[in-house]
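Colleague: the sequence isn't on hand, but the structure is:
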């Protein structure tokens, strides 16, 4: 019997598998697709954007260099000495933002480091990288396995696939928006119904000059003509009327594209095509007994703003160390319950973020009025900075209690005097106690958790006025203190997140 069975070998399931493998858990990943590679996951259809926060997650596990290489990125900026504006921001409801308008000095607790920028990648690159990393960590991946039933007992849970049974202490569904695990395990899935049907396609266009490049809003919806010839997306506000159980035909796609673009463009041939909607749904909890959900299995929404992959990576990073501690038996009471408590609000925010964009895209007078207002707001420096802060993931703050405003945020990439960075200290998947004052009392206090917390001391290039910081394995600040070390407060925080100290 395995410690954990993960259903789904997409980026979320594989990242979670790597986190558990890093903690020496016995992990089995089941994936229904028989092969790792497919046209849907490669360029151009598999193109995805990783936010700055997601890139930082790879960096903190020592995978940034490999991620850039796999993604074909050879111009990623070196770590600057001072915070610099991003090279790209993205768009809100099709309205492209100017990176020069981002006020980096207004971003809270942001220190320059090697992972400051978003990365354009593709699913094939990410999954190949994570599959190789998982194998190095002893994770077993079985492909071509379709789960048909899930049964729970008091001590284990079993995934059934045909005549085979896969038992584990815990099971995690990372199997996408149509999650079989979610349906079989009885999770409540609630939200809002769609306003539009969207289509992604790779096609041969007889007269491409009739379509404007880039993002185009029209009285009927929106269409995107991508840089790769024939790669397009189109959204029509039909209330989600298209029957998504069937593949869209060339004739249907051409008719939709003509209505939305207002042209008589002709699609000579459609090579690949799929449909989606802006249906926004979320499970009311991310855990039912010994079954947990992460990524699209727990929350679905439109792809507007490119948040789906990023919030899923955040789920996996948050869940991994908590589930590993539970498997090892050294988790404090209720640790696993903090997964839903922390990540559910983030998922709910993403749903609202995409709903707001849909509202601004609606081709009626109400939608256009909202759009005009938002265009004015994001035309300001404060407005652009606000949107960037949200889209980059730098605004996420979990409610962990504590008075210091850094608590609950991703730790800044503090750089010690000897050049060591926080990102160097988190690669093992342990917590980190940073002592900028070299106060021996923090060293002595941290010794009680030496297998779960790594201690590092020395002056920092910029300590943000802090004396010490306790960072969880997922990079979130659990405690922050000033120059006067409060041992009682530190031990209370360490005990809350890491359990009782070793005797």
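Modeller: Good, I have the coordinates. Not measured: the values here are computed from a predicted model.
Colleague: okay, CA-based contacts and neighbour counts for the rest of this
Modeller: OK.
Colleague: which elements pack onto the lengthiest helix in the chain?
Modeller: Counting by DSSP state H, the longest helix found in the chain is helix 337-361. Helix 337-361 sits against strand 280-283, strand 299-300, helix 308-328, helix 365-378, with contacts defined as 3 or more CA pairs under 8 Å, 6 or more residues apart in numbering; DSSP states H and E.
Colleague: relative to residue 306, how far out is the closest residue to residue 307 other than its chain neighbours?
Modeller: Among residues not flanking residue 307 along the chain, residue 350 sits closest, at 7.0 Å (CA to CA, 6 or more residues apart in numbering). For residue 350, the distance to residue 306 (CA to CA, to the nearest Å) stands at 10 Å.
Colleague: looking at those two, which one has more neighbours?
Modeller: The residue with more neighbours, out of residue 350 and residue 306, is residue 350; 25 against 18, by other CA atoms under 10 Å.
Colleague: in the protein, which residue is most central in space?
Modeller: Residue closest to the average C-alpha location in the chain (CA atoms, centre = their mean): residue 310, at 2.2 Å.
Colleague: next up, the contacts around that one.
Modeller: Contact partners of residue 310, counting by CA atoms under 8 Å, 6 or more residues apart in numbering, are 50-51, 54.
Colleague: now stretch 436-448: buried residues?
Modeller: Within stretch 436-448, the residues scored as buried using 16 or more other CA atoms under 10 Å are 436-437, 439, 442-443, 445-448.
Colleague: okay, one more to line up with it:
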């Protein structure tokens, strides 16, 4: 392959693009990643990971502690979810700032031999039946790069998506302005629960606080870097081309709370964030694939950040796509495997959009919403409701259609001491090696402390399960997900 061609191009070296690059490399396909910034971004968008993705990162050896522990409580639309009495709590958290996560994944990609071309901007794409061609502007000038596939991980305003003609239907809430910044807040206002007592306004807990005039957020996830944020409804117009200032954020807090919050700026060397978002986009691509172009993460879906689901959704897109795209490139993917990326992940995005829209509606101003929140709060005290919302937020209610009726099939594999490598894995207590004909693609491990015979996909989801060995059913599942036995054993 020439220096101007590769198997797969990834446009964008944010967490989702880098995660996909790592997944492809683990599966034996080395992509080239194009990123317009000169190095890993220091912009702090997300403040951590929540939900099933934390367990998935642990499976890849990226989580610092093993195993991840669920949190005792969480927020849904600024209402507390108490998990103390919840059996099998699925809500894990990893408070890793996005720049730290990006650097972690960039280092992992480099270790795996992935080439990230920093300072290279994709400016156009074309494709035909055999390849896709990217036009690239780099530090030394323009050039083209060809590949079998191109994956857009270039964000909600994705150039690749637009050039591919993929629609991005949805809507924008135009009368909503969100502001967020890092600041120093007087220690005298701090409370033991991590919140604030603000004279003239009252007590505000750590995290989201809904008031009649909007939403106020306070959280200090890193010492000395307090996050202060507001959401205003029906706000007056702003010049979106003018950068937000701390004074603007301070004025917004005063309007929302009806009282002033003293704030001082952070030193520039701490890379403080000051960000304004006018309107709230909720959009979903009408398809995840156009020929040899595929969408990943925000390029495929954008939504409110309420509840922090963005990286849970995007990183698991990457885990789902990586092994399937690698199998396609290497020539041993069964027919239709790559199409299951959209059929499995798009419904998950639809559920995330549903619950973030619901959360946004429940923090809107007005007495009707206040009454609805009171009723909803009563419902959240019911264990069955709490469990349902917890699974929704964590994404643990995701069940892919794997063609197997066993209750574990289609779900993320349970915590197992054997871990889950980036290859298909059969956990077999029988010792009969029933997947021997797939040994070139599927690893078999004899274990006894498992709830069933489990065939686990590279993304950690269970492709097939049975309480007793069913050779015919297992071989059908192996063929469905990893190709016919004779083809796999021959490719080895």
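Modeller: Received the coordinates, thanks. These numbers come from a predicted model, not from an experiment.
Colleague: just to revisit the earlier point, which one of the helices and strands packed on helix 337-361 of the first structure lies nearest to residue 421 of the first structure?
Modeller: helix 308-328 (19.2 Å; CA to CA).
Colleague: how about the closest one, aligned to which bit of the second structure?
Modeller: The counterpart of helix 308-328 of the first structure in the second structure, using TM-score structural alignment, spans residues 310-330.
Colleague: where do the strands sit along the stretch 351-492 of the second structure?
Modeller: Assigned by DSSP state E, counting those that start in this stretch, the stretch 351-492 of the second structure shows strands spanning 425-427, 443-445, 453-456, 462-466.
Colleague: tell me which of those lies nearest to residue 414 of the second structure.
Modeller: strand 462-466 (9.3 Å).
Colleague: the closest one vs the first structure, average offset?
Modeller: Superposed on the first structure, strand 462-466 of the second structure shows a mean distance of 1.1 Å to its aligned residues (mean CA distance after the TM-score superposition for the first structure).
Colleague: same question for stretch 248-256 of the second structure.
Modeller: Mean deviation for stretch 248-256 of the second structure: 2.3 Å (mean CA distance after the TM-score superposition for the first structure).
Colleague: which position in the first structure aligns with residue 471 of the second structure?
Modeller: With TM-score structural alignment as the criterion, residue 471 of the second structure lines up with residue 487 in the first structure.
Colleague: around that match, how many other residues sit close by?
Modeller: By other CA under 10 Å, 15 other residues sit near residue 487 of the first structure.
Colleague: again with residue 319 of the second structure
Modeller: With other CA under 10 Å as criterion, residue 319 of the second structure counts 25.
Colleague: just the one 10 residues further on next, same as before
Modeller: Summarising burial for residue 329 of the second structure: neighbours were counted as other CA under 10 Å, giving 16.
Colleague: just give the closest residue to it, not the sequence neighbours.
Modeller: Here the residue nearest residue 329 of the second structure, using CA to CA, 6+ apart, is residue 7, at 7.0 Å.
Colleague: OK, contacts around the corresponding residue of the first structure for the one you found?
Modeller: Taking TM-score structural alignment, the alignment pairs residue 7 of the second structure with residue 3 from the first structure. Each residue near residue 3 of the first structure by CA under 8 Å, 6+ apart is listed here: 25-27, 168-170, 327.
Colleague: so residue 189 of the second structure touches residue 201, yeah?
Modeller: No - look at residue 189 of the second structure against residue 201 with CA atoms under 8 Å: they stay out of range, at 11.7 Å.
Colleague: so who does residue 124 of the second structure touch?
Modeller: 134-136, 159-160, 163.
Colleague: is it possible to export those residues to CSV including distance to residue 72 of the second structure?
Modeller: Listed next are those as CSV, based on distance: CA to CA, whole Å:
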residue, distance to residue 72 of the second structure
134, 47
135, 49
136, 48
159, 41
160, 41
163, 45
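Colleague: give me the buried subset of those.
Modeller: Buried members of those, scored by 16+ other CA under 10 Å, are 134-136, 159-160.
Colleague: all helices of the second structure, in order?
Modeller: Counting by DSSP H, the second structure has helices at residues 15-26, 52-59, 98-111, 159-163, 246-257, 310-330, 340-362, 367-380, 383-394, 471-482, 485-491.
Colleague: by contact count, what packs against the last one?
Modeller: Contact here means 3+ CA pairs under 8 Å, 6+ apart; on that basis helix 485-491 of the second structure packs against helix 471-482.
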